[in-house]
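Engineer: Mind folding the following:
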Amino acid sequence: MRLDLLRAALARRGPFTRVLVAEVKGSTPREAGAELWVWADGIEGTIGGGRLEHDAIAAARRGETGSQRVALGPDVGQCCGGALVLALERVDADWIARTKAAEVFARPLGGAPEMPLAVRRALARARDRGEAPKRWIEGWLLEAPAPAPTPLWIWGAGHVGRALVSVLAPLPAFEITWIDTAENRFPEGENGLRRIIAPEPARAVALAPREAAHLILTYSHAIDLELCHALLAHGFSQAGLIGSATKWARFRSRLRALGHGDAQISRIACPIGDPTLGKHPQAIALGVASGLLREKRATGPASSGHEQEGRAG
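Structural biologist: The predicted structure follows:
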């Protein structure tokens, strides 16, 4: 649960109904944890579209709260074949305050008002062992704050940079900072992203948190090399550089001459992406994004926000 995003949505547009996929069984359009926010005049997010989402939006606008168990085939005529539980809650300032005060926010949304033993045990394991609780237990919804998103610095607003942002920006797992040398390098309409205009990009490396991941794909090999040099001195969790094996061989030689050891240099991944997908900017972006998501999932919540030895490619 990203409480910061919920709080921001409340401040931006006022109270809303949060529709959360609390539990899934079998094939469903989205995974448990997917959510949709519903206002009278708009929505944000998705629980998978189709009749399921249409009916959920209508229920939210009627003011319904609580839980709904939906068998996708019999109930809404969707061919996924699975079943799920939707939890509907009104998000307002009081809800935010109650959520913020709880290490794990547990509340009944269809079960008995008295906390079941299974819920108490799950809360105890979360408190004593740091164990992530099951989300849906006997009609009770349990949520812990989600780990902070990974700071992701994208160096370059050319074709590949734009493709990467288009793929990665909607994902809550990443908090993007986008850097290039001039304002006119950026496309119009990319609002909500932090941008840095840096005529000398390597000097901006000092602004990055040391747990950030970096993708280097500027228009200049000289700038790329300066960024690699600066990042190796500064520290990072992951770094990827666009380029060929020949480019990387030359960079490795030059980085050694600048005083970096092979073990450190090898932490930069080059080339990036999945070569089997091709060299089209969107294909590169898809390969890089899938690698970042796999890494994020593999490290898990306990590792979020800490320096890792993984690669961005």
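Engineer: Please count neighbours and contacts with C-alpha atoms only from this point.
Structural biologist: Fine.
Engineer: Can you list the buried residues in the longest helix seen in the chain?
Structural biologist: Criterion DSSP state H: the longest helix present in the chain is helix 281-303. Buried residues in helix 281-303, defined by neighbour count with 16 or more other C-alpha atoms under 10 Å: 281-292, 295-296.
Engineer: Second input sequence below; structure requested for side-by-side comparison:
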Amino acid sequence: MIRVRISAAKGSTPRDAGAEMFVTPDRVTGTIGGGQLEYMAIDRARQMLARNEAQARMDVPLGPEIGQCCGGRVVLTLDRAAPRAERRRQALVFGAGHVGRALAPALSVLPLEVTLIDSRPEELALARGVTTRLTPIPEAELRAARAGDIAVILTHDHALDFLLAAEALSRGDLAYVGMIGSATKRARFARFARGQGIDPAPLVCPIGTGGTPDKRPEFIAAFTMAEIARLVSHAHLNEQTCDN
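Structural biologist: Next comes the predicted model:
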């Protein structure tokens, strides 16, 4: 396996420094931005595998000579370093109603381990393409979550929503805690949380507004996914900065 890493990027480039992909004789995982740049890098990586080379470097201007019009320049480092073991964040989606069933698959396109959680087997049975968990004690899933994980709360019961949101916020180490609802619901929860000695400020509620009042499940799911995507992307960029 050859790791292809953008070690430097200047000007307009399809990916920033730190982006990686891994190349084997018959498979590519990840991307450095696609296009002719990526084809060239894959070809060079497979040459290295065939020739048993350990390291290589490519300095590539992204201009018309290679059929790309970005106009920038990238330096690629190719080596046999093994990929880093990457722990993905969990995204725990509580509530398998219409919004939950739309949101869970939407989140699955992000680098997240998504689980749709509910106490109702008939609702979970309607979910497609996602990991589901049937449990009568959903708050236990929050207690077992890891620091930096994500919780989205949209159950069929306001009291259960409040219980789960309070449990999530009381940890103080989750990256995102969101709850479906209105400004009125948020105000009610804030009073409830303060009565429990919990700061309600980190709670995202309403979720998925995206500047539009559209309440269709698919739109709420799409805008909520965008909120979480920004968070995941920002965390990834911070990790790259630390690595560099």
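Engineer: For the longest helix of the first structure, what is the distance to the chain centroid?
Structural biologist: In terms of C-alpha atoms, centre = their mean, to the nearest Å, the centre of helix 281-303 of the first structure is set 10 Å apart from its chain centre.
Engineer: Stretch 88-106 of the first structure now?
Structural biologist: With C-alpha atoms, centre = their mean as the basis, stretch 88-106 of the first structure stands 21 Å off its chain's centre.
Engineer: Mind listing residues that contact it?
Structural biologist: 3, 7, 10, 14-20, 60, 64-67, 123, 126, 140-145 (C-alpha atoms under 8 Å, 6 or more residues apart in numbering).
Engineer: Check the gap between the residue in the first structure sticking out farthest from the centre and Pro201 of the first structure for me.
Structural biologist: Distance from the C-alpha centroid of the first structure peaks at Ala257, with 37.1 Å (C-alpha atoms, centre = their mean). Going from Ala257 of the first structure to Pro201 of the first structure by C-alpha to C-alpha, to the nearest Å gives 21 Å.
Engineer: Repeat that for Gly243 of the first structure.
Structural biologist: Look at Gly243 of the first structure and Pro201 of the first structure: by C-alpha to C-alpha, they are 18 Å apart.
Engineer: The two - which one has more neighbours?
Structural biologist: A count of neighbours by other C-alpha atoms under 10 Å puts Pro201 above the other of Gly243 of the first structure and Pro201, at 20 against 16.
Engineer: So what does that one match up with in the second structure?
Structural biologist: Matched to the second structure by TM-score structural alignment, Pro201 of the first structure sits across from Pro138.
Engineer: And for Leu227 of the first structure?
Structural biologist: Match for Leu227 of the first structure (TM-score structural alignment): Leu164.
Engineer: Quick check: that match is in a strand.
Structural biologist: No: counting by DSSP: H, G, I helix; E, B strand; the rest coil, Leu164 of the second structure is not found in a strand; it is helix.
Engineer: corresponding residues in the second structure for stretch 105-113 of the first structure?
Structural biologist: With TM-score structural alignment applied, stretch 105-113 of the first structure matches no range in the second structure.
Engineer: Ser170 of the second structure versus the counterpart of Arg267 of the first structure in the second structure, what's the distance?
Structural biologist: The equivalent of Arg267 of the first structure in the second structure is Pro202 (alignment by TM-score structural alignment). Shown here: Pro202 of the second structure relative to Ser170 of the second structure, a distance of 11 Å by C-alpha to C-alpha.
Engineer: Compare neighbour counts for these two and give me the winner.
Structural biologist: Ser170 (16 against 13).
Engineer: In three-state terms, label the more buried one for me.
Structural biologist: Following three-state DSSP, we place Ser170 of the second structure in the helix state.
Engineer: what's the mean deviation for the lengthiest strand in the second structure versus the first structure?
Structural biologist: Longest strand of the second structure, by residue count under DSSP state E: strand 2-10. Its aligned residues in the first structure lie a mean 1.2 Å from strand 2-10 of the second structure after superposition (mean C-alpha distance after the TM-score superposition for the first structure).
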